[in-house]
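# Please work out how this folds:
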Amino acid sequence: MAAPNRADRTYGNWRKPRSPGLGKLGLLGTMILLGGLVAVVLSMMFAGLIAAGVVALVLAVVLTPLLIQDRHGRTALQAATARIAWWRGRSAGQHLYRSGPLGVVPRGTHRLPGLLAASRVVDAHDSYGRPFALIVLPQVGHYTVVFECGADGASLVDQDQIDTWVAYWAQWLSALSFEPGLVAASVTVETAPDLGHRLNREVRGNLDPGAPALAKKVLEQIVHKYPAGSAQVSTRVALTYAAAPRPGAKKRSQEEMAREIGARLPGLARNLAMTGAGTARALSAAQLSEAVRVAYDPAAQALLEDSHAAGEQLDWNDAGPAATQEAWDHLVHDSGVSITWAMSEAPRGEVLSNVMTGLVAPHQDISRKRVTFLYRPYDPGTAATLVERDRKDARFRITNNNAAARDTVAVAAADQSAREEAKGAGLIRFAMLVTATVRSKEELPAAAAAIDTLAPPARVQLRRVYGAQASAFAAALPLGIVLPDHLQVPALVREAM
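So this is what the prediction gives:
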């Protein structure tokens, strides 16, 4: 009997919350507009027409930067603020970093720069007694544990199995909303050329001296030819917890955080295996240090693999680069040059499960590529409030007669999100960072063109992180950096714009 026809499962309905307001203005801009109009009327009543005209001109000057937006949704005010902050930081020399014996780091170590300068790694044990590393960011009180996953991949796998993995992944993300103290999660897929050192050590270590000459010759040819053109793909999942379980609560100590996180690791790792991530194991301090060191200094990969095989371990204080120099649109770090992009818009329509395959796959024009998906789950109470507020805001925008077709579609999407949340679905904020690393500046145009080619098939809109390449590069590493918690502008003001 012929198999019944099955429709391909699609995914979508991602919504970017918008602040309620008039036209392109958000809540803050609308309040400024209404307050300015009141000031114009009062000026006309008490000071005359000329004074009212001056107030109206000032109001127009203030609102114009909020009305001008680029294709990524950034206003002229945000662009100007970023440019001014870059000029100030460059004048103060903040774009340069030097470590080591001749650097500015105490004791001549190679500590990480920027947001990770104060970070440290502590050793802990889970409920089964297995060791794992805990990354501590004391400036924000965050503790991060990183899993190394042996992802199965979707090659030669039935579509039904892929759909099952996606369903379990959705359940795993939704369960994060009930994790006490969890503030963020990230998934990093990194591709790099395989140097063949591990294969060489494996073959040499298991080669029988008495083996036939033909067998030895075949193995030698495999060792020399197999790594050519192959890629090494690593998948890491990072979970970040806050020392304060809720705003205003007392911060827990380092020992308490290590004990509580260690008790939850076995269950989280076991559930990850059902999502197609394979066997998940928490990384040690030495493994984390090596991964970060290779990200900043790709040329050190072969040396670190040899030293790791010899039993030597890299310390966290020496995991950073010897030198970095940040430019407006790229970052120079030790033996590599990188560009980082951020997702400015998620896919508008429905997509298939393999939509990100091309973006995360290795590319011949990019020496090392890192795609990081960032998640920040809402707790169930906050999620219910947000979906209802988003639903009201979407309906508010279609109350006028000139409502756009996109606003009408947004209402249907907001209603669907509210229904799904009421049935128990989780609400998660998500973003994406893409980092392309090459060996020299001359290779940057080819790498940038490759990312521009890979983004459209993935149905995402990427924007280069101008003026913040160093911070974006660090945030794309699986180290648990939650960028909104490091910004000086309050979240309430950012959301109202």
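
# Could you use CA atoms for every contact and neighbour count after this?
OK.

# Burial check on residue 495, number of neighbours?
Residue 495 has 13 neighbours, counted by other C-alpha atoms under 10 Å.

# Second chain to compare with the first, below:
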Amino acid sequence: MTAQCQLVESLGPDGRPFAVVAVPTAGRYTAALTCSLPDSPSVQAELADRWALRLAAEPDVAQATVSVEYAAGADRAVARIAISRAYGGGSGARRKAGPGAAGWFSSQLPLWARYLVSEGAGQVRAADPADLCVLARLAYDPSIAAFLAGGRAPVPEWTDVPPAAFREPWARFEHEGAASVTWSLSPEVTSGSLPEILAWCAARPAGASAGRVSVLAAPAPAGDEPSVRQGALVTLTGPADDEWAAQATESLAARPRIALRPAYGMQAGAFIAALPLGFGGTRLIRTPRVGK
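Presented below is the predicted three-dimensional model:
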């Protein structure tokens, strides 16, 4: 799906570049912010839950995704906050992409950054094209983390992001030399369940090389009371073999308080929806929650 999208560089009011991803299949543009987080899973959960609800309630926002990432080779979690806008400007529009999205994001990203700082985020900045290329490439191929960190590999281009080979069995998604399992949080996202999920991902169970917890929120259908719909996707990435995927699932079963369901039959779609790139995931969001 990444091969069907376009990555565009735009300039913010401070003259710094930021990236806009155009996703034709979802009919939307997406830009992202990146920030550091406190180490406490309970604080991370509270912030992710609150940020997703708040940003999804903003005018013209089609979806907000807050991803807490435990990337390969990283010692601390990083948050990526992706905000999507439909091509026509509203959550339900489906028109041909126009040039106004870059200007809209340029005006809104500084406001959202100030909001995140006021809520406890650290070192907030807009993600530029290189940030998103590295993020997506590492998601598909965690083995290159050490090469990128050591300067032994060039920063990938957007055309380098899609995996050279992939396969989607019923309960996992195999890509390059790795495999990922993605679960959806059911029945609803609550700050009470997210801390344990985040702690579980941070521990990288079953020898996982990377983990990601993404809270997604979108406006409720027109005609409903002012509210947003919210859900979450959780991804672990490890070796491309049956044994690892089984071990990851077993480690989750040992934690009965975590009510996650594997995204059976749609692992590739759930994997990409969990990335902060604006690929959708709306059909995985079902529970109405009142936006504040």
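
# Give me the TM-score for this pair.
The TM-score (TM-score structural alignment, normalised by the length of structure 2) is 0.84; 283 aligned residues with a C-alpha RMSD of 3.2 Å.

# who's in contact with the equivalent of residue 157 of structure 2 over in structure 1?
Aligned counterpart of residue 157 of structure 2 in structure 1: residue 315 (TM-score structural alignment). If a contact means C-alpha atoms under 8 Å, 6 or more residues apart in numbering, then residue 315 of structure 1 has 285-286, 289 as its contacts.

# So which residues of structure 1 form strands?
Shown for structure 1, the strands assigned by DSSP state E span residues 96-98, 120-125, 131-137, 142-149, 182-193, 231-242, 280-282, 323-326, 331-333, 336-345, 368-377, 428-438, 461-464.

# what's the distance between the alignment partner in structure 2 of residue 194 of structure 1 and residue 244 of structure 2?
Correspondence of residue 194 of structure 1 to structure 2, assessed by TM-score structural alignment: residue 73. Residue 73 of structure 2 is 19 Å from residue 244 of structure 2, where distance means C-alpha to C-alpha, to the nearest Å.

# Compare neighbour counts for the two and give me the winner.
residue 244 (20 against 14).

# Translate the more buried one into the numbering of structure 1.
Looks like residue 244 of structure 2 aligns to residue 443 there (TM-score structural alignment).

# Residue 335 of structure 1 versus its match, what's the distance?
In terms of C-alpha to C-alpha, residue 443 of structure 1 sits 13 Å off from residue 335 of structure 1.

# those helices in the stretch 1-150 of structure 1, which residues are they?
Secondary structure of the stretch 1-150 of structure 1 (DSSP state H, counting those that start in this stretch): helices at 27-46, 49-67, 76-91.

# Switch these over to JSON lines; also include distance to residue 128 of structure 1 and mean neighbour count.
What follows is the helices of the stretch 1-150 of structure 1, written out as JSON lines (distance: least, C-alpha to C-alpha, whole Å; neighbours: other C-alpha atoms under 10 Å):
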{"stretch": "helix 27-46", "distance to residue 128 of structure 1": "50", "mean neighbour count": "16"}
{"stretch": "helix 49-67", "distance to residue 128 of structure 1": "54", "mean neighbour count": "15"}
{"stretch": "helix 76-91", "distance to residue 128 of structure 1": "47", "mean neighbour count": "14"}
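
# can those helices go into TSV with extra columns for distance to residue 152 of structure 1?
As requested, the helices of the stretch 1-150 of structure 1 are exported to TSV (distance: least, C-alpha to C-alpha, whole Å):
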stretch	distance to residue 152 of structure 1
helix 27-46	46
helix 49-67	47
helix 76-91	41
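
# and the closest residue to residue 200 of structure 1 other than its chain neighbours, how many residues sit next to it?
Excluding the flanking residues, the one nearest residue 200 of structure 1 by C-alpha to C-alpha, 6 or more residues apart in numbering is residue 223, at 5.7 Å. Per other C-alpha under 10 Å, the neighbour tally for residue 223 of structure 1 reads 20.

# quick one: residue 223 of structure 1 from residue 198 of structure 1, how far?
Applying C-alpha to C-alpha, the value for residue 223 of structure 1 to residue 198 of structure 1 is 10 Å.

# Residue 313 of structure 1: neighbouring residues, count only.
Residue neighbour count, defined by other C-alpha under 10 Å, stands at 15 for residue 313 of structure 1.

# Would you confirm that it contacts residue 303?
No - taking contacts as C-alpha atoms under 8 Å, residue 313 of structure 1 lies outside contact range of residue 303: 11.8 Å.

# Need the nearest residue in space to residue 375 of structure 1, chain neighbours excluded.
Once flanking residues are discounted, residue 375 of structure 1 sits nearest to residue 430: 4.5 Å by C-alpha to C-alpha, 6+ apart.

# residue in structure 2 matching the one you found?
Per TM-score structural alignment, residue 430 of structure 1 is aligned with residue 230.

# mind listing what that match touches?
Residue 230 of structure 2 touches 53, 188-189, 215-218, 285-289, counting by C-alpha under 8 Å, 6+ apart.

# Run the contacts of residue 315 of structure 1 past structure 2 and keep the common ones.
For these, the aligned pairs still in contact in structure 2 (both residues aligned by TM-score structural alignment, their matches' C-alpha atoms under 8 Å) are 286, 289.

# And the contacts of residue 315 of structure 1, which is closest to residue 450 of structure 1?
Relative to residue 450 of structure 1, the closest of the contacts of residue 315 of structure 1 is residue 289; by C-alpha to C-alpha it sits at 29.1 Å.

# any idea what that closest one aligns with in structure 2?
Residue 289 of structure 1 maps onto residue 133 in structure 2, by TM-score structural alignment.
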